[in-house]
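In: A predicted structure for the sequence below; I have some questions about it.
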Amino acid sequence: MAKIIGGLGTSHVPSIGVALDKGLTETPDWKPFFSGYDEGKRWVKEARPDVAVVIFNDHGNSFFLDRVPTFAVGVADRYNPADEGWGPRNIPPFEGATDLAWHLVDLMVERHFDPLVCREIDVDHGFQVPMELFFGRPETWPVKVIPIWVNTIQFPIPTPQRCWELGIVLRNAIESFPGDDRVVIMGTGGLSHQLQGTRAGYINREADLAWLEGIANDPERYRQMSREDYVEMFGSEGAELIMWLVMRAALQPKVDLVHKHYHAPASMTGAGMVILENAA
């Protein structure tokens, strides 16, 4: 059967892609952020995943506010970088893990989820940036991918508990899939930030640092929080962190926190990452 080799949690701030495109990774503003991902790239290289499942949210590029699915899963052969208003970025397209994706969709429906199934769709910075942070900029990506979209844009967004339940279905799907694929789960979004209203520019460093520890060792706390709790603690856009719960639930109850990294601000955002492995 296929095997989950670990979980990665990471921010997907769009300005990270801009910094990569403009060669700003070694500048004083950006070097502290990018240097923290050196360990992530090393881990991925040594772990040798065959498939990356990326949980992220669209930002009005493939879905607009007139049609926002709560959960969507890509089953396409190929995913192109989305044009977010200034042309597609110069990175290679992503090859889909179609057989595993269909297996996941079928099990989701069996477990009473009703995902939107996407046979042709582009992926925006929410997907692109995490892949670049861990895999660099290869001529072709070394893994096949399964994109999973979660609505964190327009209320009502899913509850933390529902995201956790999705992670359990994801684990079951991978562990019941024939073959020897090595799968890494990537939960993306956050950390704390708010882009509008009276709290525009809000960053909660204390809550961010607690999250990086707690998602590994005390996920129950975050699973039991309400959606309103997330907005209050992490900001309106910081509620994206519910997507890390999908990744965490796909792992075993006990995990090892291999590495964590935090930097703020990255643009108007608290940004960071974790590497998690199932405990021996």
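Out: Perfect, I can see it now.

In: C-alpha from now on. contacts and neighbour counts both.
Out: OK.

In: Residue 267 and residue 15 touch, don't they?
Out: Yes - contact criterion Cα atoms under 8 Å: residue 267 and residue 15 qualify, at 6.6 Å.

In: what's next to stretch 127-135, contact-wise?
Out: Applying Cα atoms under 8 Å, 6 or more residues apart in numbering, the external contacts of stretch 127-135 come out as 10-14, 16-17, 34, 37, 40-41, 44, 54-57, 81, 141-142, 147, 186, 188.

In: Buried ones from these, can you make that a PyMOL selection?
Out: The buried subset of the contacts of stretch 127-135, as determined by 16 or more other Cα atoms under 10 Å, is captured in PyMOL by this line:
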select buried, resi 10+11+12+13+16+17+34+37+40+41+44+54+55+56+57+81+141+142+147+186+188
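
In: So which of the contacts of stretch 127-135 are in helices?
Out: 14, 16, 17, 34, 40, 41, 44 (DSSP state H).

In: Pull out the buried residues from the lengthiest helix in the chain.
Out: Assignment by DSSP H gives helix 160-175 as the longest helix of the chain. If you call a residue buried by 16+ other Cα under 10 Å, then helix 160-175 has these buried ones: 160-161, 163-171, 173-175.

In: Grab the two from these that are most spread out in space.
Out: Across the buried residues of helix 160-175, no pair lies farther apart than 160 and 175, at 22.9 Å, counting by Cα to Cα.

In: in what helix or strand does residue 183 lie?
Out: Using DSSP states H and E, residue 183 sits within strand 182-188.

In: and the direction of that strand versus that of helix 160-175, what angle?
Out: 160 degrees (axes from the mean of the first three to the mean of the last three Cα atoms, to 10 degrees).

In: and the following helix or strand past strand 182-188, how far out from the chain's middle?
Out: Following strand 182-188 in sequence order, the next helix or strand is helix 205-217 (DSSP H and E). Going by Cα atoms, centre = their mean, to the nearest Å, the spacing between the C-alpha centre of helix 205-217 and its chain's C-alpha centre is 16 Å.

In: can you tell me the helix or strand for residue 152?
Out: Using DSSP H and E, no helix or strand contains residue 152.

In: what about it, neighbour count?
Out: For residue 152, the tally of surrounding residues (other Cα atoms under 10 Å) stands at 25.

In: And it, how far from residue 247?
Out: According to Cα to Cα, to the nearest Å, residue 152 and residue 247 sit 16 Å apart.

In: ok, now residue 149?
Out: 13 Å.

In: between those two, who's got more neighbours?
Out: residue 247 (30 against 25).

In: ok, residue 257 - contacts?
Out: 213, 216, 274, 275, 276, 277.

In: unless I'm mixing things up, residue 258 is touching residue 279, no?
Out: No - Residue 258 is not in contact with residue 279 according to Cα under 8 Å; the separation is 10.4 Å.

In: if you count what's nearby, which of the two comes out ahead?
Out: Neighbours were counted for residue 258 and for residue 279 using other Cα under 10 Å; residue 258 has more, 14 against 11.

In: give me the element the more buried one is part of.
Out: strand 255-266.

In: can you give me how far stretch 74-89 is from the chain middle?
Out: Centroid separation for stretch 74-89 versus its chain: 16 Å, with Cα atoms, centre = their mean.

In: Second structure follows, compare the two:
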Amino acid sequence: MAHIVGGIFTSHVPAIGGAIARGLQEDPYWKPFFDGFHPIHRWLAAARPDVAVLFYNDHGLNFFLDTMPTFAVGAAAEYHNADEGWGLPVMKPFPGAEALSWHIIEHLVASEFDITTCQKMAVDHALTVPLALSWPGADNRPVRIVPIALNTVQHPLPSPSRCLALGRAVHDALASWPGAERIVIFGTGGLSHQLDGERAGFINKDYDRFCLDHLGPEPEALVAHSAVDIVELAGSQGIEILNWIAARGALGPDVREVSRNYHIPISNTAAATMLLETPATLSKAA
């Protein structure tokens, strides 16, 4: 049977990818953020996942304002990275877990989620940066991936409760998958930030810490706010917390926090990292 080993939640700021490309991990500006990944590297070495299911948001590489699906699931054999204009190196393709993708898609449709199925899908920094942070080395491809893109750009946005329900439906799909894969869940983006308008540079430390404190033990607390509430609390781009909420749902009901890191600022963003482990992982390690 497939086994969900845990979840990694992290910011995906493109500037992080630039810092990786320039080898700035020990630079005083960047070091507090990169240091948060040392326990994740140790955990991944022990957990040995085969597949990563990633909840993230596309930044115009696949979808733009004229065509914006609420939820889109990749069902490709591989996923190509492309130049987004940030000056980041274009990474080689990521292998897809194609059969598992279709299993998830079929389960989501049967669960009455109207999703967009993408048999060809490019992946941007929201996916490539978290993978590069987790497995350093540009050519490191230890996992096959299932990308799940959420709309965090075009209103009307999905509600936080619907995103949590999406994640829980993905959890049910993974629980019914007969393969023996070890699966890690990713939620990427945020935390609070706004890149434009009158509130450009806005960061809300209190809301960020609220999210970090409640994500593991009480994700329902995060869905008490509407999507518009979250924009007010976290900034227009801080709505990316929807990706974290969906990923938390995919982990299942019981988790244990292994590590967290919170650092301000990274490119006008409240950067955060959290690692949650499932009880089954604990029992296997014991």
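Out: Thanks, I have the structure now. In this text the structure is predicted, and so the values were computed from the model without any measurement.

In: before we move on, the earlier item: neighbouring contacts of the longest helix of structure 1?
Out: Residues outside helix 160-175 of structure 1 that contact it (Cα under 8 Å, 6+ apart): 1-4, 100, 103-104, 107-108, 111, 183, 222-227, 242-243, 245-251.

In: rerun that using 6 Å as the cut-off
Out: Contacts with helix 160-175 of structure 1, where a contact means Cα atoms under 6 Å, 6 or more residues apart in numbering, come from 1, 2, 104, 223, 242, 245, 246, 247, 249, 250.

In: now stretch 12-27 of structure 1
Out: 31, 125, 126, 129, 130, 189.

In: How many residues are close by residue 70 of structure 1?
Out: So residue 70 of structure 1, with other Cα under 10 Å, has 19 neighbours.

In: residues in contact with it?
Out: Counting by Cα under 6 Å, 6+ apart, residue 70 of structure 1 touches 150, 151.

In: swap in residue 124 of structure 2?
Out: residue 81.

In: Please tell me how far it sits from residue 59 of structure 2.
Out: Applying Cα to Cα, the value for residue 124 of structure 2 to residue 59 of structure 2 is 7 Å.

In: And the strands in the stretch 1-150 of structure 1?
Out: For the stretch 1-150 of structure 1, strands defined by DSSP state E, counting those that start in this stretch occupy the ranges 3-10, 51-56, 71-74, 78-79, 94-95, 116-118, 144-150.

In: Please identify which of those is closest to residue 193 of structure 1.
Out: Between these, strand 3-10 lies closest to residue 193 of structure 1; by Cα to Cα that is 14.0 Å.

In: Only the buried residues of that closest one, if you could.
Out: 3, 4, 5, 6, 7, 8, 9, 10.

In: mean deviation of that strand from structure 2?
Out: In the superposition with structure 2, the average deviation recorded for strand 3-10 of structure 1 is 0.9 Å (mean Cα distance after the TM-score superposition for structure 1).

In: Tell me which other helices or strands that strand touches.
Out: Contact here means 3 or more Cα pairs under 6 Å, 6 or more residues apart in numbering; DSSP states H and E; on that basis strand 3-10 of structure 1 packs against strand 182-188, strand 269-278.

In: In TSV, list the ones in helices among the contacts of stretch 127-135 of structure 1 along with distance to residue 233 of structure 1.
Out: Output for these, formatted as TSV (distance: Cα to Cα, whole Å):
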residue	distance to residue 233 of structure 1
14	22
16	23
17	26
34	25
40	27
41	30
44	31
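
In: which residues touch the residue nearest the centre of structure 1?
Out: Nearest to the geometric centre of structure 1 sits residue 188, at 2.3 Å (Cα atoms, centre = their mean). Taking Cα under 6 Å, 6+ apart, we find residue 188 of structure 1 in contact with 9, 10, 11, 56.

In: tell me which of those residues is nearest to residue 237 of structure 1?
Out: Using Cα to Cα, those come closest to residue 237 of structure 1 at residue 11, 11.5 Å.

In: That closest one corresponds to which position in structure 2?
Out: Applying TM-score structural alignment, one finds that residue 11 of structure 1 aligns to residue 11 in structure 2.

In: State the distance from the closest residue to its match other than its chain neighbours to residue 125 of structure 2.
Out: Nearest residue to residue 11 of structure 2, sequence neighbours excluded (Cα to Cα, 6 or more residues apart in numbering): residue 189, at 4.3 Å. According to Cα to Cα, residue 189 of structure 2 stands 10 Å off from residue 125 of structure 2.

In: And these two? Which one has more around it.
Out: Legend: neighbour count by other Cα under 10 Å for residue 189 of structure 2 and residue 125, higher for residue 189 (31 against 28).

In: quick one: the more buried one from residue 116 of structure 2, how far?
Out: 21 Å.

In: Can you tell me what residue 199 of structure 1 aligns to in structure 2?
Out: Match for residue 199 of structure 1 (TM-score structural alignment): residue 199.

In: tally of neighbours for its match?
Out: 12.

In: Let me see the contact set for the residue nearest to it when sequence neighbours are not counted.
Out: Leaving aside its sequence neighbours, residue 199 of structure 2 sits nearest to residue 235 (Cα to Cα, 6+ apart; 7.6 Å). Contacts were defined as Cα under 6 Å, 6+ apart; by that measure residue 235 of structure 2 touches 192, 193, 194.

In: how much space is there between the first one and residue 57 of structure 2?
Out: Relative to residue 57 of structure 2, residue 192 of structure 2 is positioned 15 Å away (criterion: Cα to Cα).

In: The longest helix of structure 1 corresponds to what range in structure 2?
Out: Residue span in structure 2 matched to helix 160-175 of structure 1, by TM-score structural alignment: 160-175.

In: and residue 107 of structure 1, what pairs with it in structure 2?
Out: Checking TM-score structural alignment: residue 107 of structure 1 goes with residue 107.

In: Please list all residues in contact with that match.
Out: The contact partners of residue 107 of structure 2, by Cα under 6 Å, 6+ apart, come to residue 173.

In: at 10 Å instead, please
Out: Going by Cα atoms under 10 Å, 6 or more residues apart in numbering, residue 107 of structure 2 touches 101, 113, 169, 170, 172, 173, 174, 176.

In: Which two among the residues you listed are spaced furthest apart?
Out: Top of the distance list for those (Cα to Cα): 113 and 176, 17.3 Å.

In: Start and end of stretch 184-193 of structure 2, how far apart?
Out: Terminal-residue distance, stretch 184-193 of structure 2 (Cα to Cα): 26 Å.

In: can you check stretch 78-98 of structure 2 too?
Out: Termini of stretch 78-98 of structure 2 sit 8 Å apart (Cα to Cα).
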